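[1] Starting from these lines, generate the structure:
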Amino acid sequence: MTGWSPLLESLPPEGRRRLFALAGPRSFPTGSRLFEEGEAADRFWLIRSGAVALDVYVPGRRAQVVETLGPGQQVGWSWIFPPYQWHLGATAVETVRAWEFDATEVRGLCAADTGLGYEIMRRSAAVIADRLQATRLRLLDLYASDGSASS
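    Modelled structure (predicted):
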């Protein structure tokens, strides 16, 4: 397992081993939908190869891509907080190979080993902050480019 994601890069080897004991390989062909906004968020992925576009529903428009993720990046953070529903949608824009993690099992690991849990949640919080900023910037671009933004 090379090319660690930010979620894993500085975890101690034993922490990575315990987390990956919960992972399984998963593939998504180009064009397949990983999840829809509002669906149950019961897993997440670390991309090994390929690309995933994250999108947000905008009333009166087609879904707007807010970020594209590639190798080493984490897809999904909505599994962390109740009510465990996706806040965005996701589509494979290139064939994706990823490690898939069951959210319930990872939350259980975090609860059982609070030190490891803290480190996983701290890294996931950084992903959340990055995604929220990317979404904000993309929506500002979207509305500014069509003249809908006011000064």
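[2] all contacts plus neighbour counts: C-alpha atoms, from now on.
    OK.
[3] any idea how far Trp99 is from Leu54?
    Here Trp99 is placed at a distance of 18 Å from Leu54 (CA to CA, to the nearest Å).
[4] quick one: which of the two has more around it?
    Each of Trp99 and Leu54 had its neighbours counted (other CA atoms under 10 Å), and the higher figure belongs to Leu54 (27 against 19).
[5] what's the helix or strand hosting Gly108 in contact with?
    Taking DSSP states H and E as the criterion, Gly108 maps to helix 103-112. Defining contact as CA atoms under 8 Å, 6 or more residues apart in numbering, one finds that helix 103-112 is touched by 19, 22, 41-44, 79-80, 116-118, 120.
[6] structure for this one too, so we can compare:
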Amino acid sequence: MKGTGLFEAIPEGSREPLMRLGHEASFPAGTRLFEEGQRADRFWVIRTGTVNLDIHVPGRQAAVVETLGAGGLVGWSWLCPPHQWHLGAQATSPVEAWEFDAAEVHALRERDHELDRALLTYVVEVIGGRLRAARTRLLDLYGPYGSGSAR
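    The predicted structure is shown next:
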């Protein structure tokens, strides 16, 4: 558990109460975890397997923005109103993950300010990374040649 993305970012004293809220979840390859625009009421931390994050592109197949593996946080939209998924997600291989109910985590954050700060800091970093990945991927797909290159 320690050394795995989100769990590494959470102070040790807050990690155990958070983990008590999680339960194991499994998804076969091809399972849609959620669709863009649906209500976001949970999140996952991948233990094994891979999940593609995608964005709806009218008139085309969904564009894969990022592929997450072990330790990856699947879902941050539960944290920010209006609590709707900003992307879609699909298991691309069998996935084992920890699943967390957003309402339970919100209640824990209200009681544990260290957890709240660490979780918010971590999720903001994830959001920044996802925005960069989405920009690069969409420029690779639809921009002039080479426009998606790192600066």
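[7] What subset of the contacts of helix 103-112 of the first structure is buried?
    Neighbour counting with 16 or more other CA atoms under 10 Å marks 19, 41-44, 79-80, 116-117, 120 as buried within these.
[8] In TSV: these, plus secondary structure and distance to Glu67 of the first structure.
    Output for these, formatted as TSV (DSSP: H, G, I helix; E, B strand; the rest coil; distance: CA to CA, whole Å):
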residue	secondary structure	distance to Glu67 of the first structure
Leu19	helix	26
Ala41	coil	18
Asp42	coil	21
Arg43	strand	19
Phe44	strand	16
Trp79	coil	19
Ile80	coil	20
Leu116	helix	28
Gly117	helix	27
Ile120	helix	22
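[9] Can you name the two of these that sit furthest apart?
    Ala41 and Leu116 (21.4 Å; CA to CA).
[10] And the helices in the second structure, which stretches?
    6-9, 12-21, 102-111, 113-142 (DSSP state H).
[11] what's the most buried one of these?
    helix 6-9 (a mean of 18; mean count of other CA atoms under 10 Å).
[12] can you redo the buried ones among the contacts of helix 103-112 of the first structure as TSV with distance to Ala90 of the first structure?
    Shown next, in TSV, are these (distance: CA to CA, whole Å):
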residue	distance to Ala90 of the first structure
Leu19	23
Ala41	12
Asp42	14
Arg43	13
Phe44	11
Trp79	14
Ile80	17
Leu116	28
Gly117	26
Ile120	22
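[13] Tell me which of the helices of the second structure lies nearest to Thr67 of the second structure.
    When the helices of the second structure are compared by CA to CA, helix 113-142 sits nearest Thr67 of the second structure, at 9.9 Å.
[14] quick one: the closest one to the first structure mean distance?
    Compared with the first structure after the fit, helix 113-142 of the second structure shows a mean deviation of 0.8 Å (mean CA distance after the TM-score superposition for the first structure).
[15] Tell me how far that helix lies from the chain's centre.
    Put simply, helix 113-142 of the second structure sits 9 Å off its chain's centre (CA atoms, centre = their mean, to the nearest Å).
[16] which residues in the first structure does that helix match up with?
    Against the first structure, the aligned range for helix 113-142 of the second structure is residues 114-143 (TM-score structural alignment).
[17] How about Thr50 of the second structure: what's its closest non-neighbour residue?
    By the measure of CA to CA, 6 or more residues apart in numbering, the closest residue to Thr50 of the second structure outside its immediate chain neighbours is Gly69, 4.6 Å from it.
[18] ok so, going back, return the member of the buried ones among the contacts of helix 103-112 of the first structure nearest to Phe28 of the first structure.
    The shortest distance between Phe28 of the first structure and any of these, using CA to CA, involves Phe44 and amounts to 13.2 Å.
[19] counterpart of that closest one in the second structure?
    Correspondence of Phe44 of the first structure to the second structure, assessed by TM-score structural alignment: Phe43.
[20] Look up how far Ala89 of the second structure lies from its match.
    The separation that Phe43 of the second structure has from Ala89 of the second structure, given CA to CA, amounts to 11 Å.
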